[in-house]
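Enquirer: need a 3D model of the sequence below.
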Amino acid sequence: MTSIMTNAAAMAALQTLRSIDTNLETTQSRVSSGYRVETASDNAGYWSIATTMRSDNAALSTVADALGLGAATVDTAYTALDNVIEVMSSIKAKLVAASEPGVDKEKINEEMKQLKNQLVSAAQSASFSGENWLYNTNVNELGTKQVVSSFVRGADGSVQVTTLDFDTADSVLIDTEDASRGFLTKAIDADALLPTPTGTAREYYLLDVGSVVPPTGDPIEIDNDTDTAALSDMISVVDDLISQLTDAAATLGAITSRIEMQDNFVSNLMDVIDKGVGRLVDADMNEESTRLKALQTQQQLGIQALSIANSSAEKLLTLFRE
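Expert: Below is the predicted model of the structure:
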């Protein structure tokens, strides 16, 4: 049936053209933005996952910055501690030299004073961003220091920030409040270092920085009246300090290695998350460009079909002509 009131062909052509225009608009949006899922209306599930993971990646980026700060702090402490061990080795060598007959012990002691000043300077200089793990001026102990290591999202959706912990009791060299809390300010019993202790304490300390709670025992200082037994005790104490400081430096070195590994892991993890999010929401530009050309062709054909359908009604006029 032919009707001038209802043009079924034009309606069908118009409906097809509308569908083509909608698909064309979607494809053009993907081509311009680069995203297959840009808003929640595109795909609520994928959009939600992508948004959450992007947020987590931003947190991981902050973790990477924190690791860099932590690495710098640890490196600063390690560098100063390594210098202190070298100076301590020099002090030990001076004490051994003082054991030789005929040497001027007072001149050696003057050299040792300069080396001690270097120890104080190294400890005071080991500061990064206000953090000094070798020199304590607080009433309380420095305690455990934490370096942010990662941001973790659990299977249940809970999140937490994990840290690397370091007890500064293993690194403090000088404590101006309590001398017993610093490696270089505390007293060490030379008798306890003997294979068979006699039971008579002979305590020595290396530095006196005027701590509120001063060190006990005798300072490691020599003059021409210092006997061989006292020198032997001082050498034993310094050697024990070097051993303890070496252990502390080894611990800091291990933390540095751990931070480097964690930093590499966080960097790789961020890349993997980016790739995962990309698989969910990124548009395949090869596919979209092909679809865009196809839809543009379909649009032209749709317009042509609609034009033909609209012109069919005009043919009815020929039936009424004289």
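Enquirer: from here on, just use CA atoms for contacts and neighbour counts.
Expert: Noted.
Enquirer: ranges for the helices of the stretch 51-200 of the chain?
Expert: When secondary structure is read from DSSP state H, counting those that start in this stretch, the stretch 51-200 of the chain shows helices at 105-125.
Enquirer: tell me which stretches of it form strands.
Expert: With strands called from DSSP state E, counting those that start in this stretch, the stretch 51-200 of the chain shows them at 127-128, 131-132, 135-136, 144-153, 159-167, 174-175, 188-189.
Enquirer: what helices or strands is the last one leaning on?
Expert: Right, the one you point to is strand 188-189. strand 203-205 (3 or more C-alpha pairs under 8 Å, 6 or more residues apart in numbering; DSSP states H and E).
Enquirer: C-terminal to the strand it packs on, what's the next element?
Expert: Using DSSP states H and E, the next helix or strand after strand 203-205 towards the C-terminus is strand 218-219.
Enquirer: to compare against the first, here's another:
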Amino acid sequence: MASIMTNTSAMTALQTLRRVTGDLETTQDRISTGLKVNNAKDNAAYWSIATTMKADVAGFKAVKESLELGSGTTNTASVASKNIVENLQTLKARVIAGQTNGVDKSLIQNDVDQLVKLIKGAAADASFNGDNLLRVTYSNDGTAKDKNVSILASLSRSDGSVDPSYIEFQRQDMRVESIVGKATIEQQVDSTNDLKASVGIKLGAPDTTFIDGQNLGLGAMTLTVTKEDGSKVDVSVDLSAQTYDTDLATTQGNIATAVNTALTAAGADFQVAFNGDTLEFTDQDVNTDGNFTAQISGLWVGSKESDAFGGLADLTQIDVVNNSKKSLEVINKLLDSAIGKASVIGSIENRVSVQNDFVSKLTDSMNKGIGALVDADMNEESSRLQALQVQQQLAIQALSIANQGPQNILSLFR
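Expert: Next up, the predicted model:
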């Protein structure tokens, strides 16, 4: 039936044109954005998942940056710790050479001193972005303030919440800082000099090196005394509880009292007193024969890691001239300690590297998953675009033909 009131053909053609035009706009939008799901109206479920995962990817990018920073820090510390171990091995060889009679020990000691400076510099320079894993700072009571280190390593999503995880480890103190110097030991047996040994312990002026009540960081002082009757006695004085007490004189007096008490208890022939920053050991000439023949050997002031003493502080007391045997004993312990510390740093460096690689691969995998949900297939969209353009042209022609129907009816009345 031909009607001038209702053009059914035109309506059908118009609906087809609208549908094709809508599909064409959708396809063009996908091609221009590269996304088949660009907002929630395209696919609410996929858009929600993709948006959440994109937020996670952004979080993992921050994690990767943290790991990159951690990698730089641990790598710097690893290089420095390896250098320290190598220098300690060389230093040990020098100390062993100093055990031999007939060698110029002063020249060997000069080499030792230079190596100690190299080690001290390596520990001080192992800083990346202001962070040094070979240095620890301490509170006034002697406890470490910043020994624990955390590097952001990953993120985990569970029940709508995101929880961070960390690579946690401890700094490895390899500083050479020390307030104790080399011990001076008189080697002559028959002597009229009652001063037989001394050791520098520089506590400093009040509020410069220590503050009132601060632990000094001292450990055990050890020495061997050959008494005037020829017998030997080993003396050990625990100084670990010594703190800075009111002023320098009082603090030095407390140390001297502790040492004298131990010497007396051991029946040793010496007493001590501070002369400036030097703790001096004087022979008491117990047999009152006018000869001060008592001797001291192996004098060493132990320490514990603190602001005043680094993890390798005992290096400052290495002395192949006056204390070669004790120096060899100590360098062996220090080398073992340094190897252990370097191993810890190396293992953390490897762990950070492995985790960094994992996060990179995980991020790539997540991006791939997001792409599978929302990315447009450009090959498919390109083919669809061409087909829809043809359909649009045909729909326009069909609508044009349908719109000519009423004109054809009008011609019947001419």
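Enquirer: how long is stretch 273-281 of the second structure end to end?
Expert: 7 Å (C-alpha to C-alpha, to the nearest Å).
Enquirer: and the contacts of that stretch?
Expert: If you take C-alpha atoms under 8 Å, 6 or more residues apart in numbering as the criterion, stretch 273-281 of the second structure is touched by 195-203, 252-253, 256, 270-272.
Enquirer: for stretch 127-137 of the second structure, same thing?
Expert: For stretch 127-137 of the second structure, contacts defined as C-alpha under 8 Å, 6+ apart pick out 72-74, 76-77, 81, 123-126, 144-147, 171-175, 306-307, 310.
Enquirer: next one: stretch 234-245 of the first structure
Expert: Residues lying outside stretch 234-245 of the first structure but in contact with it, judged by C-alpha under 8 Å, 6+ apart, are 81, 85, 88-89, 91-92, 95-96, 171, 183-184, 188-190, 193, 204, 206, 220.
Enquirer: residues in the second structure aligned with that stretch?
Expert: Under TM-score structural alignment, the match for stretch 234-245 of the first structure in the second structure covers residues 327-338.
Enquirer: superpose on the first structure and give me the mean offset of that stretch.
Expert: Superposing on the first structure and averaging over aligned pairs (mean C-alpha distance after the TM-score superposition for the first structure), stretch 327-338 of the second structure comes out at 1.2 Å.
Enquirer: also stretch 70-82 of the second structure?
Expert: Following the fit onto the first structure, the mean deviation recorded for stretch 70-82 of the second structure is 1.1 Å by mean C-alpha distance after the TM-score superposition for the first structure.
Enquirer: show me which residues of that stretch are buried.
Expert: The neighbour-count check on stretch 70-82 of the second structure (16 or more other C-alpha atoms under 10 Å) flags 70, 71, 72, 73, 74, 75, 76, 77, 78, 80, 81, 82 as buried.
Enquirer: same check on stretch 291-305 of the first structure?
Expert: Neighbour counts over stretch 291-305 of the first structure (16+ other C-alpha under 10 Å) mark 291, 292, 295, 298, 299, 302, 305 as buried.
Enquirer: now check the second structure for the residue matching the first one.
Expert: Per TM-score structural alignment, the equivalent position to residue 291 of the first structure in the second structure is residue 384.
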